[in-house]
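Trainee: following is a predicted model, sequence given first.
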Amino acid sequence: MNSSITVCGESVLLHPIIDLAVKAGDAILTIYEKPTENWGMQSKSDDSPLTKADLAANAVICERLKSLHSFPIMSEETKAPSYDERSAWSAYWCVDPLDGTKEFIKRNGEFTVNIALMQAVDDSNPAYGARPVLGVVYAPVLKKIYFAASGVGAYMKTLESDAAEIKCLEFSESDENLVLVCSRSHLDERTQKYLDGFKNATTKSMGSSLKFMLVASGEAHIYPRMAPTMEWDTAASQIVVEEAGGRVLHADTNKPLRYNKEELRNPYFYVFGKMTV
């Protein structure tokens, strides 16, 4: 991807991607507001749920992205190309049209539309992996839009309000009274053990990418994830957290998550606010 795109094109693309996320959210809400028997619920090969809302949002997003730019698209609801093909990509879109389908089914409103623009870490060798350089996370029921681009900062707006910059909380891991985020649908023994290691910590439960947004917006300090996720689950959220001053780190290597790997499943990871030593 050439420098004209990496330096200024990301912020220019933010507005159409925000508009697109809202349109995808509208498609989701059209189905969300119908009786559950009209949702077309089924199970995918990995036993994760799928509804008409997932497919409707995916269709809206993919159609618009194709007309917006020639970058390839990787979406949860579309079969990923082979690694041989993907490893040559210098830039692409990474999409989760409905992150938090379980929350959608529970009707708790804690689901999002996630759209990220990805760039190869090393343009001369795209096979080294990619990183997010633009991200939009939209919660249709909550009417909240989180967005960021490299070097631009992270922001949140609602459908009725202007954008305001968001920042992570500054803290030390040894501090007391930290706020930690856990999944509403995936709290496991390893995560509970990690949570128990903090003094007087409080926890917040949340679904989908909204867990990342709690850290990015300064409402929580840490989100540990010790359960399976895929690249499209985290890409848009990662750039929002990073631009807000936080980090999304591999649980074993302590390095930022990388994308467009041969295996699209993420390692376990931690989302930290602005942590000091």
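Mentor: Arrived safely.
Trainee: going by C-alpha atoms from here, please, whenever you check contacts or count neighbours.
Mentor: Will do.
Trainee: quick one: the strands in the stretch 151-277 of the chain?
Mentor: Remark: strands assigned in the stretch 151-277 of the chain by DSSP state E, counting those that start in this stretch are 153-158, 164-165, 170-172, 179-183, 202-206, 222-225, 247-250, 269-272, 274-276.
Trainee: most packed of the ones you listed?
Mentor: Neighbour counts (mean count of other C-alpha atoms under 10 Å) averaged over each of these peak at strand 222-225, with a mean of 26.
Trainee: want to try CSV for the strands of the stretch 151-277 of the chain, with distance to Phe212 as columns?
Mentor: Shown next, in CSV, are the strands of the stretch 151-277 of the chain (distance: least, C-alpha to C-alpha, whole Å):
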stretch, distance to Phe212
strand 153-158, 12
strand 164-165, 16
strand 170-172, 15
strand 179-183, 8
strand 202-206, 9
strand 222-225, 7
strand 247-250, 9
strand 269-272, 7
strand 274-276, 13
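Trainee: let's bring in a second one:
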Amino acid sequence: MNYSDFVPVARRLALEAGEKIMEIYNSDDFDVKVKSDDSPVTEADEAADALISAGLRDAFPDVVLVTEEQAASHSEKADTFLIVDPLDGTKEFVHRRGDFTVNIAFVEDGVPTRGVVYAPAKGRLFYNLPEGQAVEEEIFIGRDKHTVEDEGQKCPITVRKSDNEALIVVASKSHRDQATDDYINKYAVKDSKSAGSSLKFCLVATGEADLYPRVGRTMEWDTAAGHAVLQGAGGKVVRFDDHSPLTYGKDGYANPFFIAYAPGVELKPA
């Protein structure tokens, strides 16, 4: 698989999944179930997963696919693989707060090299072009009968030049805790934002924030696509404990705590 093949397929599937998700989101009611780890799952998660998985397996049958909603895939091991969270931010979806995303990424040798993040309720689409540059594309779906095949203007995005005396920090909307606040308080913060799902990576990637610390549990499917986008915008993602690069393909696909940031930020110790 080459990047020129992956990017248009992942973009199209993310947009199609977003359309399906929004149909359910805008309905009068939808079913919410609880998984074994006590996290919620909805019919939107399952419908988006079925659509994306079928599309990726059809396009790239020889590449390992890991997806949140298929537990059997969590035991797969490969140096190169696709990883999907069909609806990241299910709590935001359930409470109709809009901060949820579709995440599709391609990982090579522990590094997410290309990714797509789509926030359908916000009409924001971020991804890496085949050559690696991160862009945000203007979305027309639903307007004047535009379809997912109608591409909008692509604007290159890049991290901001950080002022360490006046940083903008973004943190989780649903999972913020005292440990997160204690770490943020080590910095000179001008402004603090809250966002759900992988949108936090994208806010750093677009220069809307400087720093996103995550002192809490995440899985690789939560972060890989946003990580790739941020990397393509000049940003970095490192482990919280020793500031070494965050890698992928770990046992069980569980992440350690991490920090996503613009490289001008002077990181504080854990």
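Mentor: Yep, it's here. Please read these numbers as outputs of a predicted model, since none were measured by experiment.
Trainee: any idea what the TM-score is?
Mentor: After superposition, the two chains reach a TM-score (TM-score structural alignment, normalised by the length of structure 2) of 0.90; 254 aligned residues with a C-alpha RMSD of 1.6 Å.
Trainee: returning to that earlier point: for Pro49 of structure 1, which of the strands of the stretch 151-277 of structure 1 is the nearest?
Mentor: Among the strands of the stretch 151-277 of structure 1, strand 179-183 comes nearest to Pro49 of structure 1, with 16.8 Å by C-alpha to C-alpha.
Trainee: read off where that closest one ends up in structure 2.
Mentor: The aligned range for strand 179-183 of structure 1 in structure 2 is 168-172, by TM-score structural alignment.
Trainee: ok, and what's touching that stretch?
Mentor: Here stretch 168-172 of structure 2 makes contact (C-alpha atoms under 8 Å, 6 or more residues apart in numbering) with 184, 189-197, 200, 203-204, 208-214.
Trainee: go again with 6 Å.
Mentor: Identification of contacts with stretch 168-172 of structure 2 by C-alpha atoms under 6 Å, 6 or more residues apart in numbering yields Val189, Lys190, Asp191, Ser192, Lys193, Ser194, Ala195, Gly196, Ala209, Asp210, Leu211, Tyr212.
Trainee: compared with structure 1, how much does that stretch deviate?
Mentor: With mean C-alpha distance after the TM-score superposition for structure 1, stretch 168-172 of structure 2 departs from structure 1 by a mean of 0.5 Å once superposed.
Trainee: ok, now stretch 12-23 of structure 2?
Mentor: Aligned to structure 1 and superposed, stretch 12-23 of structure 2 gives a mean residue distance of 0.7 Å (mean C-alpha distance after the TM-score superposition for structure 1).
Trainee: how about that stretch: buried residues?
Mentor: Arg12, Leu13, Ala14, Leu15, Glu16, Ala17, Gly18, Glu19, Lys20, Ile21 (16 or more other C-alpha atoms under 10 Å).
Trainee: mind checking the SS state of the counterpart of the fourth one in structure 1?
Mentor: This points to Leu15 of structure 2. Under the alignment (TM-score structural alignment), Leu15 of structure 2 pairs with Val22 of structure 1. Classification of Val22 of structure 1 using DSSP: H, G, I helix; E, B strand; the rest coil returns helix.
Trainee: among the strands of the stretch 151-277 of structure 1, which is nearest Asp47 of structure 1?
Mentor: Ranking these by proximity to Asp47 of structure 1 (C-alpha to C-alpha) places strand 179-183 first, at 18.4 Å.
Trainee: just the helices in structure 2 please.
Mentor: Ranges of helices in structure 2, per DSSP state H, are 3-25, 43-59, 90-94, 178-184, 199-205, 220-232.
Trainee: compared with structure 1, how much does the second one deviate?
Mentor: In this case it means helix 43-59 of structure 2. Following the fit onto structure 1, the mean deviation recorded for helix 43-59 of structure 2 is 0.4 Å by mean C-alpha distance after the TM-score superposition for structure 1.
Trainee: now the shortest one
Mentor: Following superposition, helix 90-94 of structure 2 is found to deviate from structure 1 by 0.5 Å on average (mean C-alpha distance after the TM-score superposition for structure 1).
Trainee: and that helix, which stretch of structure 1?
Mentor: So helix 90-94 of structure 2 sits over residues 101-105 in structure 1, by TM-score structural alignment.
Trainee: also the fifth one?
Mentor: Against structure 1, the aligned range for helix 199-205 of structure 2 is residues 210-216 (TM-score structural alignment).
Trainee: quick one: the corresponding residue of structure 2 for Ala201 of structure 1 and Val170 of structure 2, what's the gap?
Mentor: Aligned against structure 2 by TM-score structural alignment, Ala201 of structure 1 finds its counterpart in Lys190. Distance, Lys190 of structure 2 to Val170 of structure 2, using C-alpha to C-alpha, to the nearest Å: 11 Å.
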